[in-house]
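> got a structure for you, letters missing:
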């Protein structure tokens, strides 16, 4: 008698089990701030100075004492000119300083009047045509960053904005998590490589290996150093040999194909021969079969062979795991409430990821064919609807939208 199949594992449970295994990798790299885009901070960045370092002008105009401008039309002698990068002298009563954006505010001045509200006079004086408010157009020292403040936390994945912020406190290099070392290969005798076999010479049943391209690109976007082991034949000995090689000097092995239970699916017994494996049936669509295990010190993740299934399981399971290996704490993609411009009448028992794209009205349109083999849907769309199990969708319903920018960045 065939034993009953275990229930499908909820996706959130699978992710929690994975992240429990994802201890941050040892080792720190020191890189130039200019070269740190996409890397993950290994140490807090603490500011050694105020930003801005001094009170400075937010406008081109005139620095003055408010007490000298009781009413519009006051005339003040202009006694100095202060440009960004220079400093002026203390401002005397009854005088003004011509000042430019970013220039330090002279001692004694308590407001800036923009040049559009002033009239320069022929004798070197200026007429002030507006009464300034206290502190008008003055950016205070430390207004952006105070000395001693933690500007960026360890575990932050650096973007161009963070690089600029680090530079603004004088950091020319940063301590970052080392790059995870990843081994990647595909399994399947049906696979061929573009450029090696022309389309007209493809044998019956053969397909081009698209998974290799997007998986490698996604790993590299996550900051990984990728060793691409290519295509492994559907033989147990070849699979064991590839896994044994991949386990040497790598933190994670990622494969696509061969993790089901067919006679030609050799990944499961090969991993078990070398280490330990959990084969999970996850309640997500596309992407039900998924495997996690260990071979020596290396983690192993086996993805399904269908392209969209492989793409989505990587996005929602592998990506958070790889980020956690680098010390990132918040690894969950952010969903956005959006309005459906489509009907989805076929509620599934699994949590579904429907490929969609935004239209001119800000709503979501559905790709017509949601099959797990139709990679066109991922290229056409700009995100997915994260649809709970058992949920239908009608036009106008509010749904959870996850942009691909958050899943592949």
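Arrived safely. Since the structure is predicted, the reported quantities are computational estimates derived from the model, not experimental observations.
> please count neighbours and contacts with C-alpha atoms only from this point.
Noted.
> okay but residue 395 is in contact with residue 343, surely?
Yes. Because the distance of 5.7 Å satisfies C-alpha atoms under 8 Å, residue 395 is recorded as touching residue 343.
> ok, and what's touching the host helix or strand of residue 185?
For residue 185, the host element (DSSP states H and E) is strand 181-187. Around strand 181-187, the neighbours that count as contacts under C-alpha atoms under 8 Å, 6 or more residues apart in numbering are 209, 211-212, 216, 219, 224-234, 239, 246-247, 249-258.
> right, and the helix or strand after that strand?
Downstream of strand 181-187, the first helix or strand assigned by DSSP H and E is strand 191-192.
> give the next helix or strand downstream of that following strand.
strand 207-208.
> list the buried ones in the following helix or strand past that following strand?
Moving toward the C-terminus from strand 207-208, the next helix or strand (DSSP H and E) is helix 210-221. Residues of helix 210-221 classed as buried: 210, 211, 212, 214, 215, 216, 218, 219, 220 (neighbour count, 16 or more other C-alpha atoms under 10 Å).
> can you add distance to residue 275 and give those residues back as TSV?
Output for those, formatted as TSV (distance: C-alpha to C-alpha, whole Å):
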residue	distance to residue 275
210	28
211	25
212	24
214	27
215	24
216	24
218	26
219	23
220	26
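> tell me the one of those residues nearest residue 405?
Of all the buried residues of helix 210-221, the one sitting nearest residue 405 is residue 218; the distance, using C-alpha to C-alpha, is 11.4 Å.
> in addition, the following structure is provided for comparison:
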């Protein structure tokens, strides 16, 4: 059976394009203090208000000299000092040198800094080797890192721990960022019970929200947790009403299959519109996407691995665009040699859980985590990558080459 033999299943690439086509960035912004801005998305570009460094400064502990003085004599008396935050005060006499420390302002007229390791200190003064001194050596010039007016961060950039120190070095105290997208989420099913309570016959613990809510928060969202909603049409309708008025995106898990008690599709058809319902992906075929008035809707499958993976693969880019992030990219894939076989039937793109390592030759190798059932979450816990098997591909034997996708930071 090839991919065309799976009628009604939308390829994941087409689904992702439709999702992003219907997703628009939030318009509201806020000004945040720099120390509160980690992980937020810039709503405007940032141009440098100053030069960095703001003055010529020394790259080494040593001695500031005029090369013209060294052309006449190799020993120069010490005439003063320039330390970080305490530059040289007063005049700098000719044929003398200045003690200078790393980061200190270069005295006017200095055209070289000689490392302290390359001089000899005597009672008569500091002895230099003039032949080794070059113009501008060990001097970091004004604006060497950043120029006034230079674009340093673009609109749509998610701020990281690497960005904040740079902005601080520019004296930027506040940044304009998009507000966080709001996700309202709930699980559905009479069989779901809270963790910490005894299980009755046919009952299971509600585990999905313990995976998806942290993901949404790591994706940069605020989450409205509506808990577990039983398989009751009225209660589900009320939950959808509340969710769509409080959030930009409504994400449910469960209730999107074709069982008699799966009411989500019926309610969505009454209160909104369905974009698509079934995908050529494994696990996660019954993923749904649509709209509830002004809110977007994502219906995750009920099986734990399916819910978690579709949230990671399909909802993550939606939330990135919604939150204004322009630089978000799917993690790249890498070729790896299989150390174990992988069961696979043609028809759906398969995201299997794998464990990769790098061998002594610098090559990627990967093996299965074992049970690939959509209800077996231990395989997800053990994994450090996805083994992405193409729609048309069948069973993979040990020794073949596959494409793996390393987890991004949201899974750690």
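Happy to help now that I have it. These numbers come from a predicted model, not from an experiment.
> before we move on, the earlier item: so which of the contacts of strand 181-187 of the first structure belong to helices?
In this view, the contacts of strand 181-187 of the first structure that belong to helices under DSSP state H are 211, 212, 216, 219, 239, 246, 247.
> check contacts around the third one.
For residue 216 of the first structure, the contacting residues are 184, 226, 228, by C-alpha under 8 Å, 6+ apart.
> how about the second one, what's its partner in the second structure?
Counting by TM-score structural alignment, residue 226 of the first structure corresponds to residue 223 in the second structure.
> ok, the nearest residue to residue 168 of the second structure once chain neighbours are set aside - contacts?
Nearest non-adjacent residue to residue 168 of the second structure, counting by C-alpha to C-alpha, 6 or more residues apart in numbering: residue 34, 7.7 Å away. Contacts here follow C-alpha under 8 Å, 6+ apart; on that basis residue 34 of the second structure touches 164, 168, 172, 173, 174, 175.
> how near is the residue mapped onto residue 34 of the second structure from the first structure to residue 265 of the first structure?
Applying TM-score structural alignment, one finds that residue 34 of the second structure aligns to residue 33 in the first structure. Going from residue 33 of the first structure to residue 265 of the first structure by C-alpha to C-alpha, to the nearest Å gives 45 Å.
> what does residue 35 of the first structure give?
Distance, residue 35 of the first structure to residue 265 of the first structure, by C-alpha to C-alpha: 42 Å.
> what about these two, which has more around it?
residue 265 (19 against 12; other C-alpha atoms under 10 Å).
> the more buried one reaches residue 255, doesn't it?
No. Contact criterion C-alpha under 8 Å: residue 265 of the first structure and residue 255 do not qualify, at 12.0 Å.
> and the gap between the residue in the second structure sticking out farthest from the centre and residue 74 of the second structure?
Ranked by distance from the centre of the second structure (C-alpha atoms, centre = their mean), the top residue is residue 124, with 58.8 Å. Residue 124 of the second structure sits 11 Å away from residue 74 of the second structure, going by C-alpha to C-alpha.
> try residue 271 of the second structure
For residue 271 of the second structure relative to residue 74 of the second structure (C-alpha to C-alpha), the value is 87 Å.
> distance of the closest residue to residue 385 of the second structure other than its chain neighbours relative to residue 257 of the second structure?
Nearest residue to residue 385 of the second structure, sequence neighbours excluded (C-alpha to C-alpha, 6+ apart): residue 406, at 4.4 Å. From residue 406 of the second structure across to residue 257 of the second structure, the span is 30 Å (C-alpha to C-alpha).
> and residue 173 of the first structure, what does it touch?
Counting by C-alpha under 8 Å, 6+ apart, the residues that residue 173 of the first structure touches are 30, 31, 32, 33, 34.
> which of those line up with contacts in the second structure?
Contacts conserved in the second structure for those, counting by both residues aligned by TM-score structural alignment, their matches' C-alpha atoms under 8 Å: 30, 31, 32, 33.
> what about the first one, how many residues nearby?
Going back to what we said before, that points to residue 30 of the first structure. Residue 30 of the first structure is flanked by 14 other residues according to other C-alpha under 10 Å.
> how about the helices in the second structure?
Along the second structure, counting by DSSP H, helices occupy 12-21, 67-70, 164-169, 208-218, 233-246, 264-271, 304-310, 316-322, 378-382.
> in the shortest one, what counts as buried?
In other words, helix 67-70 of the second structure. Of the residues in helix 67-70 of the second structure, 67, 69, 70 count as buried by neighbour count, 16+ other C-alpha under 10 Å.
> could you dump these to TSV with distance to residue 103 of the second structure?
Listed next are the buried residues of helix 67-70 of the second structure as TSV, based on distance: C-alpha to C-alpha, whole Å:
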residue	distance to residue 103 of the second structure
67	21
69	23
70	23
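> from residue 99 of the second structure, how far off is residue 81 of the second structure?
Going from residue 81 of the second structure to residue 99 of the second structure by C-alpha to C-alpha gives 4 Å.
> where do the contact lists of those two overlap?
With contacts defined as C-alpha under 8 Å, 6+ apart, no residue is adjacent to both residue 81 of the second structure and residue 99.
> tell me who's in contact with residue 206 of the first structure.
Under the criterion of C-alpha under 8 Å, 6+ apart, the contact list for residue 206 of the first structure reads 189, 190, 191, 192.
> distance check, the aligned residue in the second structure for it against residue 390 of the second structure.
Under the alignment defined by TM-score structural alignment, residue 206 of the first structure corresponds to residue 203 in the second structure. Plainly put, residue 203 of the second structure is 35 Å away from residue 390 of the second structure if you go by C-alpha to C-alpha.
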